[in-house]
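> can't give you the sequence, but here's the structure:
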């Protein structure tokens, strides 16, 4: 039986890297995609995945990526993880350059990938019965919060792209899945958002008992891809237990109340 092949973006770190590892452990052929070629090469050597360096904000680079994927084999699944946030400014003080980058990295990159890879997904669905497109958005797409405006707007736009795509593909055996994590403690997301301020980045997670890990999100992605083909996980919202809502975050030990202590 020929293994199914997935393309995972944002594969050099965080959720993307964890997804490459999890899919390889589940028997998938995986192509990891990210900008940083050295980190991709190390991941490929460790996991047996393939690697293609690509800047998804560059249309010519995406065109070359699609051509290489088309040449090298079928694409049964796209897992779009790449994206990111820059800054925590208010709307009034926001940097237009940061907002432009967030829209390009989170929304236009997803659109470029869909436009390029949909013919390959359709071909795989014709040959094997179904294909998948999974998008990792964020709870920031669902609930606004001060300091999040640019990222809120970009992730909300990406979420709408996913919802519209699912409707556009109605009648085709292609599942369109959205996974929206809340607080995930990864190596670089908050550090990059806060422009390399490691003290400020760690303070975001201070006192939070067991924030989500990249591996937790990867586990959900693997389930979404391995579920019976009749099952589509339209939207999975996942948060750590300590985060009951976007604005409600417990800092300190989690313990039952009312037990006489």
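Cool, the structure landed. In this text, all values refer to a predicted model and were calculated from it rather than measured experimentally. Numbering: from 1, shown residues only.
> use CA for all of it now, contacts and neighbours both
Fine.
> Longest strand in this structure, by number of residues?
The longest strand of the chain (DSSP state E) is strand 174-181.
> Which elements pack onto the helix or strand that comes right after that one?
Going down the chain from strand 174-181, the next helix or strand is helix 189-193, by DSSP states H and E. Counting contacts by 3 or more Cα pairs under 8 Å, 6 or more residues apart in numbering; DSSP states H and E, helix 189-193 packs against helix 198-205.
> Check which helices and strands the helix it packs on sits against.
Looks like helix 198-205 contacts helix 189-193 (3+ Cα pairs under 8 Å, 6+ apart).
> Just the strands from this protein, written as ranges.
5-9, 29-34, 50-53, 77-80, 131-136, 174-181, 235-238, 243-245, 248-249.
> Which residue ranges of the stretch 1-150 of the chain form helices?
14-25, 37-47, 59-72, 96-103, 109-128, 149-168 (DSSP state H, counting those that start in this stretch).
> Make a markdown table out of those helices and add distance to residue 219.
Below are the helices of the stretch 1-150 of the chain laid out as a markdown table (distance: least, Cα to Cα, whole Å):
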| stretch | distance to residue 219 |
| --- | --- |
| helix 14-25 | 7 |
| helix 37-47 | 16 |
| helix 59-72 | 25 |
| helix 96-103 | 26 |
| helix 109-128 | 21 |
| helix 149-168 | 20 |
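> which of those helices is buried the deepest?
Stretch with highest mean neighbour count among the helices of the stretch 1-150 of the chain: helix 14-25 (a mean of 23; mean count of other Cα atoms under 10 Å).
> surely residue 79 meets residue 17?
No: Residue 79 is beyond contact range of residue 17, at 11.4 Å (criterion: Cα atoms under 8 Å).
> Enumerate every residue touching residue 132.
For residue 132, the contacting residues are 76, 77, 78, 121, 174, 175, 176, 177, 225, by Cα atoms under 8 Å, 6 or more residues apart in numbering.
> Would you check that residue 78 makes contact with residue 133?
Yes: counting by Cα under 8 Å, residue 133 is a contact partner of residue 78 at 4.8 Å.
> And the contacts of residue 132, which is closest to residue 59?
residue 78 (17.4 Å; Cα to Cα).
> check contacts around the closest one.
6, 7, 8, 117, 132, 133, 134.
> Could you dump these into TSV with distance to residue 29 added?
Formatted as TSV, these follow (distance: Cα to Cα, whole Å):
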residue	distance to residue 29
6	6
7	9
8	11
117	17
132	14
133	16
134	16
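> ok, structure two:
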């Protein structure tokens, strides 16, 4: 039996469910009691557990061998359970911890994960390195395949593209200046650019040949320099960096480093 969260099991009477019965029971629990967990990712023979499902903290889970589930609690902790496993989701939250919990974050996660394409994005990140075209190497790699919000951290800006079939000239423009003479080399998915933006830049225009990407930047605050994955995930959601949030979930589910 493997339980990656390291928590103590509850009384044995609460673990005496067969896998199929327990999974059905979990699906019936949603909405019947206060939901203190959301399913972030599920793989293997995880049955009725679907990403975005809300679960009560006293729910009991049975996972067959090969199944794996990653959850986030109301108070921002991420935990992974791997089959074969039979037991509670987690130790009951104390009243004080539950009072400080962020149900809004769980609601955002639930809506995001129930959207079309979210599951494939998460599992694609969890299988990083598989296939001919890799997913972004980490959560701080900034996709330039489309416009939209991006979360960045101090240091070199790691630009990432999915299609590396040809050389591509790159120009960067922000309020703090313009950078010319950059290029993605053929077969290279990542372009690292030092001093690409300042902390005051909230917008970055990226020209890739004849294509233009407009990126809205959210800078990781210093208070999150040593943040837990759960804290980073909540911040990315609040900053609308949805794709990076999904990549974070996928890498945690796979047991991989975030960077």
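Happy to help now that I have it. Keep in mind it's a predicted model, so treat the numbers as computed, not measured.
> Overlay them and tell me the TM-score.
For this chain pair, the superposition-based TM-score is 0.22 by TM-score structural alignment, normalised by the length of the second structure; 92 aligned residues with a Cα RMSD of 5.7 Å.
> for the longest strand of the first structure, packing partners?
helix 109-128, strand 131-136, helix 149-168, helix 214-226, strand 235-238.
> at 10 Å what do you get?
strand 77-80, helix 109-128, strand 131-136, helix 149-168, helix 214-226, strand 235-238 (3 or more Cα pairs under 10 Å, 6 or more residues apart in numbering; DSSP states H and E).
> before we move on, back to that, dump the strands of the first structure to a markdown table, plus distance to residue 44 of the first structure.
Listed next are those as a markdown table, based on distance: least, Cα to Cα, whole Å:
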| stretch | distance to residue 44 of the first structure |
| --- | --- |
| strand 5-9 | 12 |
| strand 29-34 | 8 |
| strand 50-53 | 6 |
| strand 77-80 | 17 |
| strand 131-136 | 21 |
| strand 174-181 | 25 |
| strand 235-238 | 28 |
| strand 243-245 | 34 |
| strand 248-249 | 36 |
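> Out of the ones you listed, flag the one nearest residue 202 of the first structure.
That would be strand 248-249 among the strands of the first structure, by Cα to Cα, at 15.1 Å.
> all strands in the stretch 1-150 of the second structure, in order from the N-terminus.
2-3, 35-43, 54-56, 60-63, 68-73, 78-82, 85-88, 141-143, 148-152 (DSSP state E, counting those that start in this stretch).
> which stretch among those comes nearest residue 171 of the second structure?
strand 141-143 (14.8 Å).
> Make a markdown table from the contacts of residue 132 of the first structure and add distance to residue 42 of the first structure to it.
Formatted as a markdown table, the contacts of residue 132 of the first structure follow (distance: Cα to Cα, whole Å):
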| residue | distance to residue 42 of the first structure |
| --- | --- |
| 76 | 24 |
| 77 | 23 |
| 78 | 21 |
| 121 | 27 |
| 174 | 32 |
| 175 | 31 |
| 176 | 30 |
| 177 | 29 |
| 225 | 25 |
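> quick one: residue 79 of the first structure from residue 217 of the first structure, how far?
12 Å (Cα to Cα, to the nearest Å).
> and for those two, which residues touch both?
16, 19, 136 (Cα atoms under 10 Å, 6 or more residues apart in numbering).
> my read: the last one touches residue 14, true?
No: between residue 136 of the first structure and residue 14 there is no contact, the gap being 11.9 Å when judged by Cα atoms under 10 Å.
> that older thread, can you list the strands of the stretch 1-150 of the second structure in JSON lines and add distance to residue 208 of the second structure?
Formatted as JSON lines, the strands of the stretch 1-150 of the second structure follow (distance: least, Cα to Cα, whole Å):
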{"stretch": "strand 2-3", "distance to residue 208 of the second structure": "46"}
{"stretch": "strand 35-43", "distance to residue 208 of the second structure": "34"}
{"stretch": "strand 54-56", "distance to residue 208 of the second structure": "41"}
{"stretch": "strand 60-63", "distance to residue 208 of the second structure": "46"}
{"stretch": "strand 68-73", "distance to residue 208 of the second structure": "37"}
{"stretch": "strand 78-82", "distance to residue 208 of the second structure": "37"}
{"stretch": "strand 85-88", "distance to residue 208 of the second structure": "49"}
{"stretch": "strand 141-143", "distance to residue 208 of the second structure": "12"}
{"stretch": "strand 148-152", "distance to residue 208 of the second structure": "15"}
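> Mind checking these for the one nearest to residue 204 of the second structure?
strand 148-152 (9.6 Å).
> in the closest one, what's buried?
Within strand 148-152 of the second structure, the residues scored as buried using 16 or more other Cα atoms under 10 Å are 148, 149, 150, 151, 152.
> Surely the third one and residue 160 touch.
Looking back up the chat, that one is residue 150 of the second structure. No: here residue 150 of the second structure lies out of contact with residue 160, judged by Cα under 10 Å, at a distance of 11.9 Å.
> measure residue 125 of the first structure to residue 119 of the first structure for me?
10 Å.
> And residue 251 of the second structure, how far from residue 60 of the second structure?
25 Å.
> what does residue 219 of the second structure give?
In terms of Cα to Cα, residue 219 of the second structure sits 39 Å off from residue 60 of the second structure.
> which one of these two has more residues nearby?
residue 60 (22 against 17; other Cα atoms under 10 Å).
> Spatially nearest residue to that one, not counting backbone neighbours?
residue 88 (4.4 Å; Cα to Cα, 6 or more residues apart in numbering).
> same question, residue 192 of the second structure
Closest to residue 192 of the second structure by Cα to Cα, 6+ apart is residue 158, at 4.5 Å.
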